[in-house]
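Asks: I would like to see how this sequence folds:
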Amino acid sequence: MKITFLGAARTVTGSCYLIEVGEKKMLVDCGMFQGSKLVKAFNEKEFLFNPGDIDAVVLTHAHVDHSGLLPKLVKEGFSGPIYCTKSTEELCSILLPDSAHIQESDAEFANRKGMRAGKKFVEPLFTVDDANRALKLFRVKDFGKEFTVIPGVRVILRVAGHILGSSFIEMTVTEGDKQTRLIFTGDIGQPNQPIIDDPSKLPPADFVITESTYGNRVHEAYDKEGELANIVNDTVERGGNVIIPAFAVGRTQVLLYYFQKLISEGKMPEVPIYVDSPMANRATAITLTNPEEYDEEARALYEMQGRRLVAMHNLRFTATAQESMAINDTPGPKIILSASGMADAGRILHHLKHNLWRKECSVVFAGFQAEGSLGRQIIDGTKKVKIMGETISVCAKIYNMKGFSAHADKEQLMAWYSAMPTSPKAFFVTHGEIDASLALADELGRKLGTATYVPHFGDTVEITGTEWQVHASEIVQAEPAALELKGYLQGMERDYLLQRSKIEQIVTRDASKADMVRKKMEKLRKYMEDLLKDI
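Replies: So this is what the prediction gives:
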């Protein structure tokens, strides 16, 4: 058996693992790369396999960094089954067509602009038709029930507790008289988060392919409900709006759950709450109609409120663009939740443009912000940002509420792995920025005494039973220039991380120097992106 790491390798997004067993091939996840232009450029590259040769896909969950390139896979020849849970299929039915619409719109805009400059015609990465064809290939499987994916490969989907429908994959591979047990974690949720069940216990495994999004961090133990109430109360007192860039799937529903709780307990005023995202509207509807995935507390509330999880009179869902634009013309303080969660696209840009410059307003980030995203720039303290072609001053109060993350942190992951009946032979640490992946790999090796490896893009591990061997990326080996550039960019990445840590120290002492360092960081990031364009 071979596993090739074709995404989320020393970066957070683009999860994709190619598994070869005999003559058969399958994928675990086929995600889109998100963040800076440097990272997004990978979406445009050809797959490092023939999509028509892939026999099946197993999908951990619906987030587009795990599912987003499935339409491209189908467009280029894949026609096999895509296995996932019921809620994952339902969420993908809104996420994939929406992503395709963005691809079509971006291509149309580029072509209108490019025609005037005499540039080549731009094809969308994939279309809505491609997304709909992909959705027809989905095959729903229940949690906890074993099924065969390809000959010799049996899979059980277990509760991952990340978002509705999310699973980690328990895989058993049989080759001749050799058997290998593997875990692909996908994204693992925090225990005790609202609405959905905690991650299931891990079964024995020989190898674990683990995420590491928060592999070098521990979520702060603080009263996040109290902080959320304080932010709302303070902003309302100033007469401003609370703007929340919220991921349409997962984060929006959790925030609504908390707002309902705080209002019912009299801890915050009943100001209008707008969910301004067609995708979030539909995702919320899916969440509200899948009570079988609720935890005990959510099920009790669901029954008490007449089989409704969220029942607030002040809650408004907007559908049209006209309704969205009218929100900022509505007098009085309000709460606006809008996608995207990293503020790099969607209606949230419109709301930031109208509120970010107002000192009476607040902007609350309640989730991970990838390198290069607008959200990351704002929480890193930049004083001006460009939104929809216009330079906007950052005068609103900025909050970064990390406690709302849907990802388990380092200690939670370590506790989860430490409870395994036996330690694996090795952990392959993926889906994290390089500092997070390396930190978690080091922690796993020291605390559990197991081998660890942080793969590069294109690396392959060959497994026979419980024996394993890593083969370095043939892509890099075949292109010495690429190897040189890779080392150079990694060196720049380390410098960038160092500068970022310096900012945290400087900003408390001298804001003018912090601005100077931030400008240098921005120049460094743009330089890295320009290098990629020249390849």
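Asks: make it CA atoms for all contacts and neighbour counts henceforth
Replies: Fine.
Asks: hey, where'd the helices end up in the stretch 1-150 of the chain?
Replies: 37-40, 64-67, 70-75, 86-117, 128-135 (DSSP state H, counting those that start in this stretch).
Asks: can you give me the buried ones in the strand or helix carrying Arg518?
Replies: Using DSSP states H and E, the element containing Arg518 is helix 511-534. For helix 511-534, a neighbour-count test (16 or more other Cα atoms under 10 Å) marks Ala514, Asp515, Val517, Arg518, Met521, Leu524, Arg525, Met528, Glu529 as buried.
Asks: next, the distance between the ends of stretch 381-401.
Replies: Stretch 381-401 has its terminal residues 15 Å apart, counting by Cα to Cα, to the nearest Å.
Asks: end-to-end on stretch 142-153?
Replies: First-to-last distance for stretch 142-153 - Cα to Cα - comes to 17 Å.
Asks: just checking, His431 touches Thr213?
Replies: Yes: using Cα atoms under 8 Å, His431 is in contact with Thr213, at 6.0 Å.
Asks: what do those two both touch?
Replies: Val12, Ser437 (Cα atoms under 8 Å, 6 or more residues apart in numbering).
Asks: picking that back up, closest one of the buried residues of helix 511-534 to Phe365?
Replies: Taking Cα to Cα as the measure, Phe365 lies nearest Arg518 of the buried residues of helix 511-534, at 19.6 Å.
Asks: who wins for proximity to Gly250 among the helices of the stretch 1-150 of the chain?
Replies: Between Gly250 and the helices of the stretch 1-150 of the chain, the shortest separation by Cα to Cα is 10.4 Å, and it involves helix 86-117.
Asks: give the buried residues for that closest one.
Replies: So, applying 16+ other Cα under 10 Å, buried residues of helix 86-117: 86-104, 107-108, 110-111.
Asks: and what of stretch 228-245?
Replies: Quick answer for stretch 228-245 (16+ other Cα under 10 Å): 228-229, 231-236, 240-245.
Asks: run the chain-centre distance for stretch 322-341.
Replies: Between the centre of stretch 322-341 and the centre of its chain there are 24 Å (Cα atoms, centre = their mean, to the nearest Å).
Asks: what sits up against that stretch?
Replies: The contact list for stretch 322-341 (Cα under 8 Å, 6+ apart) reads 235-236, 239-248, 252, 271-277, 280, 318, 345-348, 350-351, 354, 365, 367, 369, 375.
Asks: and for the helix or strand containing Tyr302, what's in contact with it?
Replies: Assessed by DSSP H and E, Tyr302 sits inside helix 296-304. Here helix 296-304 makes contact (Cα under 8 Å, 6+ apart) with Pro194, Ile195, Ile196, Pro291, Arg308, Leu309, Val310.
Asks: excluding covalently adjacent residues, which one is nearest to Ile3?
Replies: Excluding its sequence neighbours, the residue lying closest to Ile3 (Cα to Cα, 6 or more residues apart in numbering) is Ile19, at 4.6 Å.
Asks: report the contact partners of that neighbour.
Replies: Neighbours of Ile19 in contact, by Cα under 8 Å, 6+ apart: Met1, Lys2, Ile3, Thr4, Lys25, Met26, Leu27, Val28.
Asks: and for comparison, fold this next one:
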Amino acid sequence: MSLNATLKFLGAAERVTGSCYHIRLGKRNILLDCGMTQGESQIHDWQRFRFKFRPENIDVVILSHVHIDHSGLLPLLVAKGFSGKILCTKATKTLLPVLLKDSVFLYLKDLEWQNKRLARGGKPTLKPVMSAQDVDRVVELSEGYAYEQRVNPFPELELVFSDAGHVLGSAIVQLWLKRGQAMRHVVFSGDLGNPDTVLMRDPTPIKQADVVLMEGTYGDRNHKTVEDTLHELTLALDDAHASGGNVFIPAFALGRTQEILYYLGVLYHTGRLKQRLVFLDSPMASAITEVYNKSFMSLNKDDTRIMTEHHAENLAEFLPILRVTETVEESMAINRIAQGAIIIAGSGMCNGGRIVHHLKNNLWKSQNHIVFVGFQARGTLGRRLVDGEKNIRLFGQQMVVNAQIHTLGGFSAHAGQRELLAWARQIAGQPTFYLIHGERHALEALQTALADIDIHADIPVLGDRVDL
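Replies: Next comes the predicted model:
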């Protein structure tokens, strides 16, 4: 009997964001992730977005982790008629309302601002495509499971989440698709973690598979060692101290922020941190850090040992000079501090959030330093700054870039090429590999490296459909 199953690539094909893959299994419809494509105009993207399927026909969404480029379209999916189950890990279920409420709140605020501009120009205003109530509905539909727990959403499907080691709750998704005697073992890597990343465990080895969807964000390079990267961070902080300025770190609220707080704590306790104030200027990152603190016992014991040696049971205790800002007024007050501060704020790619306001006030000052600690996707302000643009437009105003820009790739929570190859090599059964979640040049480099170890991999383009 034929399995009668197909896989369609609806997002994160030849690009890093917008993770979404549609599996049709007989009459069943399964989504792997439902993420946003991150770029310059989120309002424009939201308003014009159209799903390539009927949301009401989707039976189940299986979520690898909570990052917005993997989960951000869930409120819109619900608003357009989805009412099935959303399956994820327990930690992802806990984090889901935090990230999605923030994302929808920012969308509605930006839409309000956009509508004021349209009204002043005598143009029709835009209706919101989703609401905060849609986030509540997403949470109601979500079910959280432990790692390695076997789940049967319906008779034709068996599911296991394995630890991906990327961020809290991140998972490698293992699916067993069944029809009669026919069965296929499909593995979706999600975002594979960098083993050098602190706090997270290493990605789970997968013993066997028939089909593998593997991310390749950093398929074209290996990361520097943690020691080298921490040294680079220390030098950047020292430069900022010497030039009499502040340090601004655009950081993803989930994962990267907690890692940077940990490393700043290490520098503080070893006497290498010259700045005397660290601001966490992100209510969402603050809420997520609280979840990390409550999950202390499940984090990597080798990394948390130094915290317990300094009698710290959470990241705030480990970094006593940390100040958490909640209100807009507190955030604005930071800009009155001329020097000696480190400001961590979102969004990580500078395509929204409080970091953009800090850049508006500080990007043109040569004594300031901007430290990028994560991947910057094409089309984002962060990518333009990393690529060296010297004139940008912010809030309708042209601005010169005089601040010093630092890019520290070694802090990435994604596996580098070396780790991706090692993970793929362990999978028996001669599976078919599809490389996703990476820009074309990175995926081609990974494809070549896999071929060198006798693993053939295809690079699907957006909209490709394959028979499973």
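Asks: rewinding a little: state the pair within the buried residues of helix 511-534 of structure 1 that is farthest apart.
Replies: Using Cα to Cα, those span at most 22.7 Å, a distance reached by Ala514 and Glu529.
Asks: what's the closest non-adjacent residue to the counterpart of Tyr453 of structure 1 in structure 2?
Replies: With TM-score structural alignment as the criterion, Tyr453 of structure 1 lines up with Asp458 in structure 2. With Cα to Cα, 6+ apart as the criterion, Asp458 of structure 2 has its nearest non-adjacent residue at 4.9 Å, and that residue is Tyr434.
Asks: residues in contact with the residue nearest the centre of structure 2?
Replies: With distances taken as Cα atoms, centre = their mean, the residue of structure 2 nearest its centroid is His67 (4.0 Å). By Cα under 8 Å, 6+ apart, the residues touching His67 of structure 2 are Leu99, Leu254.
Asks: hmm, try it at 6 Å
Replies: Contacts for His67 of structure 2 (Cα atoms under 6 Å, 6 or more residues apart in numbering) come out as none.
Asks: aligned counterpart of it in structure 1, please.
Replies: Under the alignment (TM-score structural alignment), His67 of structure 2 maps onto His63 of structure 1.
Asks: measure that match to Arg251 of structure 1 for me?
Replies: 12 Å.
Asks: same check on Asp177 of structure 1?
Replies: From Asp177 of structure 1 to Arg251 of structure 1 the distance is 45 Å (Cα to Cα).
Asks: how about Leu182 of structure 1?
Replies: Computed as Cα to Cα, the Leu182 of structure 1 to Arg251 of structure 1 distance reads 29 Å.
Asks: ok, now Pro421 of structure 1?
Replies: Distance, Pro421 of structure 1 to Arg251 of structure 1, by Cα to Cα: 32 Å.
Asks: so if I had to pick from these two, which one is more boxed in?
Replies: Of the pair Pro421 of structure 1 and Arg251, Arg251 is the one with more neighbours under other Cα atoms under 10 Å, namely 21 against 12.
Asks: that one matches what in structure 2?
Replies: Using TM-score structural alignment, the partner of Arg251 of structure 1 in structure 2 is Arg256.
Asks: Asn152 of structure 2 maps to what in structure 1?
Replies: Under TM-score structural alignment, Asn152 of structure 2 pairs with Thr148 in structure 1.
Asks: isn't its match up against Lys141?
Replies: No: between Thr148 of structure 1 and Lys141 there is no contact under Cα atoms under 6 Å: 10.9 Å.
Asks: more neighbours, the two?
Replies: Lys141 (16 against 12).
Asks: so who does the more buried one touch?
Replies: So, once contact is read as Cα under 6 Å, 6+ apart, Lys141 of structure 1 ends up touching Cys84, Thr85.
Asks: strands - which of the contacts of Ile19 of structure 1 land there?
Replies: Cross-referencing the contacts of Ile19 of structure 1 against strands under DSSP state E gives Lys2, Ile3, Thr4, Lys25, Met26, Leu27, Val28.
Asks: from those residues, pick the one nearest Ala436 of structure 1.
Replies: Lowest distance from Ala436 of structure 1 to these (Cα to Cα) belongs to Thr4, with 20.8 Å.
Asks: what does Ala396 of structure 1 align to in structure 2?
Replies: Aligned partner of Ala396 of structure 1 by TM-score structural alignment: Ala403.
Asks: what's the distance between Val461 of structure 2 and Trp423 of structure 2?
Replies: 23 Å.
Asks: before we move on, what about Val226 of structure 2?
Replies: From Val226 of structure 2 to Trp423 of structure 2 the distance is 20 Å (Cα to Cα).
Asks: ditto for Ile23 of structure 2
Replies: 24 Å.
Asks: how about Ala370 of structure 1, what's its partner in structure 2?
Replies: Residue pairing (TM-score structural alignment): Ala370 of structure 1 is matched to Ala377 of structure 2.
Asks: remind me which helix or strand the residue nearest to that match when sequence neighbours are not counted belongs to.
Replies: With sequence-adjacent residues excluded and distances taken as Cα to Cα, 6+ apart, Ala377 of structure 2 is closest to Arg383, at 6.0 Å. According to DSSP H and E, Arg383 of structure 2 maps onto helix 381-386.
Asks: same question for Leu255 of structure 1.
Replies: Using DSSP H and E, Leu255 of structure 1 falls in helix 251-264.
Asks: hmm, who's touching the following helix or strand past that helix?
Replies: Moving toward the C-terminus from helix 251-264 of structure 1, the next helix or strand (DSSP H and E) is strand 273-275. Outside strand 273-275 of structure 1, the residues that touch it by Cα under 6 Å, 6+ apart are Leu315, Arg316, Phe317, Ile335, Ile336, Leu337.
Asks: so the third one versus Lys523 of structure 1, what's the distance?
Replies: If I follow you right, that is Phe317 of structure 1. 40 Å.
Asks: so which bit of structure 1 is stretch 83-102 of structure 2 matched to?
Replies: So stretch 83-102 of structure 2 sits over residues 79-98 in structure 1, by TM-score structural alignment.
Asks: what's next to the matching stretch, contact-wise?
Replies: Contacts for stretch 79-98 of structure 1 (Cα under 6 Å, 6+ apart): 55-59, 61-62, 128, 131, 137-142, 165.
Asks: now do 7 Å
Replies: 55-62, 68, 128, 131-132, 135, 137-143, 164-166, 279, 283 (Cα atoms under 7 Å, 6 or more residues apart in numbering).
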